[in-house]
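> no sequence on this one, just coordinates:
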């Protein structure tokens, strides 16, 4: 059990449909599924697992308008005395581990 309003949604696709679910899942699907949930008691046996995801964020940050940091106009003078410092890439990694003691997430 999680504290507060925290919860975990487990999606179990029909046999052979996992790839289809992975490719089509979006915020709308999760919201729709959540709205159709109902309380029920079940015995759930789930193996321990750990998932790691890595994302390169340079393109996303540039789309959001953060561009100077990646170019020659970058100004990191408040952080370093080095001149001509710029960001080459930004990588985010997240890890989710679930076992009999609970869930642990790190990013």
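Thanks, I have it. None of these values were measured; they are calculated from a predicted model.
> contacts, neighbours, all on C-alpha from now
Fine.
> work out for me the element residue 28 sits within.
Using DSSP states H and E, residue 28 sits within helix 27-35.
> now the element after that helix, going C-ward?
The helix or strand immediately downstream of helix 27-35 is strand 49-56, counting by DSSP H and E.
> pretty sure residue 94 is in a strand, no?
Yes: assigned with DSSP: H, G, I helix; E, B strand; the rest coil, residue 94 falls within a strand.
> tell me how many other residues crowd it.
For residue 94, the neighbour count with other C-alpha atoms under 10 Å is 12.
> is it true that it touches residue 56?
No: assessed by C-alpha atoms under 8 Å, residue 94 is found out of contact with residue 56, at 11.9 Å.
> give me the element residue 104 is part of.
strand 102-106.
> helices and strands around that strand, which ones?
Applying 3 or more C-alpha pairs under 8 Å, 6 or more residues apart in numbering; DSSP states H and E, we find strand 102-106 packed against strand 91-99.
> for comparison:
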């Protein structure tokens, strides 16, 4: 089992089962909860994996996404092997606590 998978297993066990609500006020509460969970995942995974090999753009992009209440949209592109490992771990964590892939800040635009 790779280190990243071990990290994910430990992290995901701390989230428990969650379900999205349909009503708008509850949906807003769920959006805030998803953001809190993403923030917690970001801090736990980045702290455990470490940020060596991770660009300031990748770090700032995730921190801005969190600071904006996870509403600023996708604007983080993982480039290095460490960034890809971190993005994959965050994606798996987020999907396991019930978010859609469109919630995440990761996208690599063609130039």
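Sure thing, it's come through. What you see is a predicted model, and the numbers here were worked out from it, not measured in a lab.
> TM-score of the superposition?
After superposition, the two chains reach a TM-score of 0.18 (TM-score structural alignment, normalised by the length of structure 1), with 36 aligned residues with a C-alpha RMSD of 5.1 Å.
> quick one: buried residues of the biggest helix by length in structure 2?
Criterion DSSP state H: the longest helix present in structure 2 is helix 24-49. By neighbour count on 16 or more other C-alpha atoms under 10 Å, the buried set for helix 24-49 of structure 2 is 30-31, 34-35, 37-39, 41-42, 44-46, 49.
> make a markdown table out of these and add distance to residue 6 of structure 2.
Converted to a markdown table, the buried residues of helix 24-49 of structure 2 look like this (distance: C-alpha to C-alpha, whole Å):
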| residue | distance to residue 6 of structure 2 |
| --- | --- |
| 30 | 27 |
| 31 | 27 |
| 34 | 22 |
| 35 | 23 |
| 37 | 18 |
| 38 | 18 |
| 39 | 19 |
| 41 | 14 |
| 42 | 16 |
| 44 | 13 |
| 45 | 11 |
| 46 | 14 |
| 49 | 11 |
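> closest to residue 7 of structure 2 out of the residues you listed?
Using C-alpha to C-alpha, residue 45 comes nearest to residue 7 of structure 2 of those, at 7.0 Å.
> OK, contacts around that closest one?
Neighbouring residues of residue 45 of structure 2 by C-alpha atoms under 8 Å, 6 or more residues apart in numbering: 7-8, 11, 86, 89-90.
> tell me how far it lies from residue 39 of structure 2.
Applying C-alpha to C-alpha, to the nearest Å, the value for residue 45 of structure 2 to residue 39 of structure 2 is 10 Å.
> list the contacts of residue 54 of structure 1.
Counting by C-alpha under 8 Å, 6+ apart, residue 54 of structure 1 has contacts 91-94.
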